[in-house]
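# only the shape, not the letters, is given here:
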């Protein structure tokens, strides 16, 4: 018995000894120190200082002295005015971060770091300072490209942000709050974050990022840049462990175009789109809730290719389309002048099209106008919780509509109705129902009856709000 107990103790000792060797090996996934990595990448990180001349405004309540009065010079100096009593312009300074991407002096930073700057100065890890030239900016992704006159600079490469995983270690280097060349470490806490832009693809990290870190690099453990630190989420302006870096997948393409053309050149499909919801999919007879629903086809690539309002774009350039954000990003990255395959869902079946992409023009795509208030003609109709009247010539004139525009004007919306829940408001114009044009309340009622006879639970309406079209699926149960 005692011999068996001894053998048991010996076996337990062997197991514990094996664990003692195994656990440290497993723990090696967590770096003991970031010192070697920080030492290797820091020479390529820069502090950026910008100077902007701000025109001063004359305060009408400030006292003034007549020209030639005694103590005029002293008075002007005291109130920071020039010799003619006008307020002197003042200099505004801002701080940010950046990183060198080539030995000949190309530097990446954020657009908001250098926007409107009269002078840009770059400070290197060695303490050397050089003036920088602005090569180009892309406000849509908040990326800017600078250039300094230098050779043999230390630089860092871009890494593949697509292979980065939630939980991976990352290192942020920058100029937080003016404390230059500061290093912070953390992990990737989320990927694919969108804040406000159409092209957003942010990496979320808990590495400390503060004001002044903007434009600085987010490194993986190989010393590659997988993101550009851009924004933080904070109730007090300081880091609370929720920072965002624009992914290198986006930044690399933007930087290439800024370097080659001084501007970004994104592909343009020439359509307005909205996400497909469950009720919209039901109204269209779409088997799955995905894709991008076309609300308007503009003069350009899509119209030439035969895309129609009401089509659902299911596939673009050989890849499935998840939603509108996915499509916008794919089109922008596809390039200008390329012919791409587009698969759309139309009238219950799939249709293959080929579209030659144009050049996106942000100014051309700007939305117009405020909401117009319609006139109040007689005999409105009550349908689906909406009080509707047909457009008249007088109403077209008052609302600034073309003579050929037909439809139903929403005069009022029943409180608590599905129409109110879906965002319909007085002044909206319904131009289609069930993907058929409607000009009178009787047209809408006919489409409503047809949808009920077909066993549909929803009726798809084309609604124009503030001049912008969108599809709304209203319940008809």
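The structure has been received and is ready for your questions. From a predicted model like this one, the values you see are computed outputs, not experimental measurements. Numbers count the residues shown, from 1 in each chain.

# every contact and neighbour count from this point should use C-alpha atoms.
Fine.

# okay, and residue 237 sits in which element?
Residue 237 belongs to no helix or strand when assigned by DSSP states H and E.

# what's the neighbour count on it?
10 (other CA atoms under 10 Å).

# report the separation between it and residue 243.
Applying CA to CA, to the nearest Å, the value for residue 237 to residue 243 is 12 Å.

# likewise for residue 409?
46 Å.

# more neighbours, those two?
Remark: of residue 409 and residue 243, residue 409 carries more neighbours, 31 against 23, as counted by other CA under 10 Å.

# these two touch, right, residue 409 and residue 395?
No: with contact defined as CA atoms under 8 Å, residue 409 does not count as touching residue 395 (9.2 Å).

# on the three-state scheme, the spatially most central residue of the chain is what?
With distances taken as CA atoms, centre = their mean, the residue of the chain nearest its centroid is residue 197 (1.6 Å). Look at residue 197: counting by DSSP: H, G, I helix; E, B strand; the rest coil, its state is coil.

# isn't it right up against residue 142?
No: at 9.5 Å, residue 197 does not count as touching residue 142 under the criterion of CA under 8 Å.

# please, where are all the strands along the stretch 101-250 of the chain?
106-110, 119-123, 129-131, 133-138, 143-147, 169-174, 182-193, 202-205, 217-219, 225-232, 243-247 (DSSP state E, counting those that start in this stretch).

# closest to residue 463 out of these?
strand 182-193 (30.0 Å; CA to CA).

# which strand or helix spans residue 48?
Assigned by DSSP H and E, residue 48 falls in strand 45-54.

# before we move on, back to that, looking at the strands of the stretch 101-250 of the chain, spot the one closest to residue 301.
Closest among those, using CA to CA: strand 133-138, at 23.8 Å.

# for that closest one, enumerate the helices and strands it packs against.
Contacting strand 133-138 under the criterion 3 or more CA pairs under 8 Å, 6 or more residues apart in numbering; DSSP states H and E are the following elements: strand 143-147, helix 248-261.

# one more structure, for comparison:
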């Protein structure tokens, strides 16, 4: 009886010690997690080029890099943001700008306006070493509840090819750890406290979490964001097929219609204009009235092949180099110049 009682006490002590260890781990890595607040300006689409409405959004992110100057987050959290503010665990705030972005993998790298000397950068783990069934945890701001922790496992690992980006592989972890609006961009940690994923999205029929969450793997995030290019241009565009080019009297069989231009982006300072009239053509909703991009430097955007070449070209842009865009605006051909910062 005494031996059994002693074993129960030891088991309870081990379990309690393990729980405390996880709590200590949370406390340690939590100082690297940030809240991201964004302001987006959206045209209402009722025919007024200046008819914008302001929308606020929130996501999560993680401080990375020895320079204590960069934040990893999800691309969809910041891609349309005219203003980005990063909030640290103690409430301190600073602005940030987009340094690198990849919409397909849904990852972005932000550069802070000042060095975050008071906060420890997170350690990046080896996502390739993670196996299905291993424990993970997530920290973020679901539904505005700051620094909430959810725990789960790696439910699956999905690898797919992206034809738009030269069949480059895309990798996502599937997890049953709870993910909701506001978690996007937050870190997925292994049980050593290393970042092995960036929270991206959920698959849901109800709009709420149903046990199917996804995160871009850290290996893919590192690969993409260390490449030259992957710049943020600050536009949403629609590729126009020959039929729509005829409807809009465009003097070539393909082009890019600018749907929106993000305030304070390179496209904004270049002078590109977004659409301001919502239209429905078949099952497709478009924002008309903005610029039509016909050519970027020597690449005429008149075929699907050339548009793919243009996307590749964007990823080779060099700082200090000048670029020229040929556009159609209100029936007139214009040329806009831009110097890559």
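Good, I have the coordinates. Being a predicted model, the structure only gives us computed values, none of them experimental.

# picking that back up, so how far is residue 78 of the first structure from the nearest residue to the residue nearest to the centre of the first structure once chain neighbours are set aside?
Distances taken as CA to CA, 6 or more residues apart in numbering place residue 140 nearest to residue 197 of the first structure, at 6.3 Å, with adjacent residues excluded. Noted for residue 140 of the first structure: a distance of 43 Å to residue 78 of the first structure, by CA to CA.

# mind putting the strands of the stretch 101-250 of the first structure into TSV with distance to residue 258 of the first structure?
Converted to TSV, those look like this (distance: least, CA to CA, whole Å):
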stretch	distance to residue 258 of the first structure
strand 106-110	10
strand 119-123	18
strand 129-131	19
strand 133-138	5
strand 143-147	7
strand 169-174	23
strand 182-193	23
strand 202-205	20
strand 217-219	18
strand 225-232	16
strand 243-247	16
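
# relative to residue 94 of the first structure, which of the ones you listed is closest?
strand 119-123 (9.6 Å).

# so the closest one aligns onto which residues of the second structure?
The counterpart of strand 119-123 of the first structure in the second structure, using TM-score structural alignment, spans residues 83-87.

# distance from the matching stretch to the first structure after superposition?
Stretch 83-87 of the second structure, aligned to the first structure and superposed, deviates on average by 0.8 Å (mean CA distance after the TM-score superposition for the first structure).

# give me the contacts around that stretch.
34-40, 78, 93-97, 112 (CA atoms under 8 Å, 6 or more residues apart in numbering).

# please repeat the previous calculation with a cut-off of 7 Å.
Under the contact criterion CA atoms under 7 Å, 6 or more residues apart in numbering, stretch 83-87 of the second structure has outside partners 34, 35, 36, 37, 38, 39, 93, 94, 95, 96, 97.

# and for residue 91 of the second structure, the neighbour number?
Neighbours of residue 91 of the second structure (other CA under 10 Å): 9.

# what range in the first structure does stretch 259-276 of the second structure sit on?
So stretch 259-276 of the second structure sits over no part of the first structure, by TM-score structural alignment.

# name the residues of the lengthiest helix in the second structure that are buried.
As assigned by DSSP state H, the longest helix anywhere in the second structure is helix 2-29. Applying a neighbour-count criterion of 16 or more other CA atoms under 10 Å, one finds 26, 29 buried in helix 2-29 of the second structure.

# just how off-centre is that helix within its chain?
Counting by CA atoms, centre = their mean, to the nearest Å, helix 2-29 of the second structure is centred 39 Å from the centre of its parent chain.

# swap in stretch 158-177 of the first structure?
19 Å.

# so which bit of the second structure is that stretch matched to?
Stretch 158-177 of the first structure covers residues 124-143 of the second structure once aligned (TM-score structural alignment).

# now that stretch: buried residues?
Buried-residue list, stretch 124-143 of the second structure, by 16+ other CA under 10 Å: 124, 125, 127, 130, 135, 136, 137, 138, 139, 140, 141, 142.

# which one is the third one nearest to, not counting chain neighbours?
In this case it means residue 127 of the second structure. residue 196 (4.9 Å).

# before we move on, back to that, of all the strands of the stretch 101-250 of the first structure, which one is nearest residue 275 of the first structure?
Between those, strand 182-193 lies closest to residue 275 of the first structure; by CA to CA that is 17.6 Å.

# alright, that wraps it up for me.
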